[in-house]
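S.K.: I'd like to go over a predicted model; first the sequence, then the structure.
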Amino acid sequence: MNYLLYFDAGLGAMIAQAAIAALAGFVLFYKTVIAVIKGWLGMRKEKKNGSFDSSYEKDPENN
């Protein structure tokens, strides 16, 4: 049997989009799971506060 497969541009774009979406979904799921596990184990790093709001809250002259 001789099968000829034809992929048009639309089908190729759809396959590429599905592959990219699957990869992005895996990355986001992986980051979330790792963050939850690190939270349970107490290995989470403290976030640096980079906003200016916290600077004004600590300054006694602005109260």
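M.R.: Done, it's in.

S.K.: hey, let's count contacts and neighbours off CA atoms from now on
M.R.: Will do.

S.K.: now S55: how far from K45?
M.R.: Here S55 is placed at a distance of 21 Å from K45 (C-alpha to C-alpha, to the nearest Å).

S.K.: try this one side by side with the last:
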Amino acid sequence: IEGKRMKLIFHRFWKTLSGIMISLTGFVAFLQSNTKTMLFCIIMILAGLFIVSVSEEKK
């Protein structure tokens, strides 16, 4: 049972981490972007935040 819990925590942590990474990547790209890529960067940031919020809800 203990191993299963660790796996669940690790999985949630990994999802949160990947969401934050996507958001950060989008943000960095946003800072270096022109008008064409700006929308894509905003979508990327929102997608990352969405992944984080979804993984946080399933506790």
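M.R.: Sure thing, it's come through. The structure displayed is predicted, hence computed values, not measured ones.

S.K.: TM-score for these two?
M.R.: For this chain pair, the superposition-based TM-score is 0.55 by TM-score structural alignment, normalised by the length of the second structure; 37 aligned residues with a C-alpha RMSD of 1.8 Å.

S.K.: Is G48 of the second structure in contact with T25, as I believe?
M.R.: No. If you go by C-alpha atoms under 8 Å, G48 of the second structure and T25 don't touch, sitting 9.3 Å apart.

S.K.: ok, those two, which is more surrounded?
M.R.: Neighbours were counted for G48 of the second structure and for T25 using other C-alpha atoms under 10 Å; G48 has more, 23 against 15.

S.K.: Now name the helix or strand holding that one.
M.R.: Element membership for G48 of the second structure, per DSSP states H and E: helix 35-57.

S.K.: Trace I20 of the first structure over to the second structure, please.
M.R.: The equivalent of I20 of the first structure in the second structure is R12 (alignment by TM-score structural alignment).

S.K.: In contact with E56 of the second structure, which residues are there?
M.R.: Residues in contact with E56 of the second structure (C-alpha atoms under 8 Å, 6 or more residues apart in numbering) are R12, T16.

S.K.: Quick check, central residue of the second structure?
M.R.: Geometric centre of the second structure, nearest residue: G19, 1.0 Å, by C-alpha atoms, centre = their mean.

S.K.: List the contacts of it.
M.R.: Here G19 of the second structure is in contact with A47, G48, L49, F50, I51, V52 (C-alpha under 8 Å, 6+ apart).

S.K.: Nice, that's everything, thank you.
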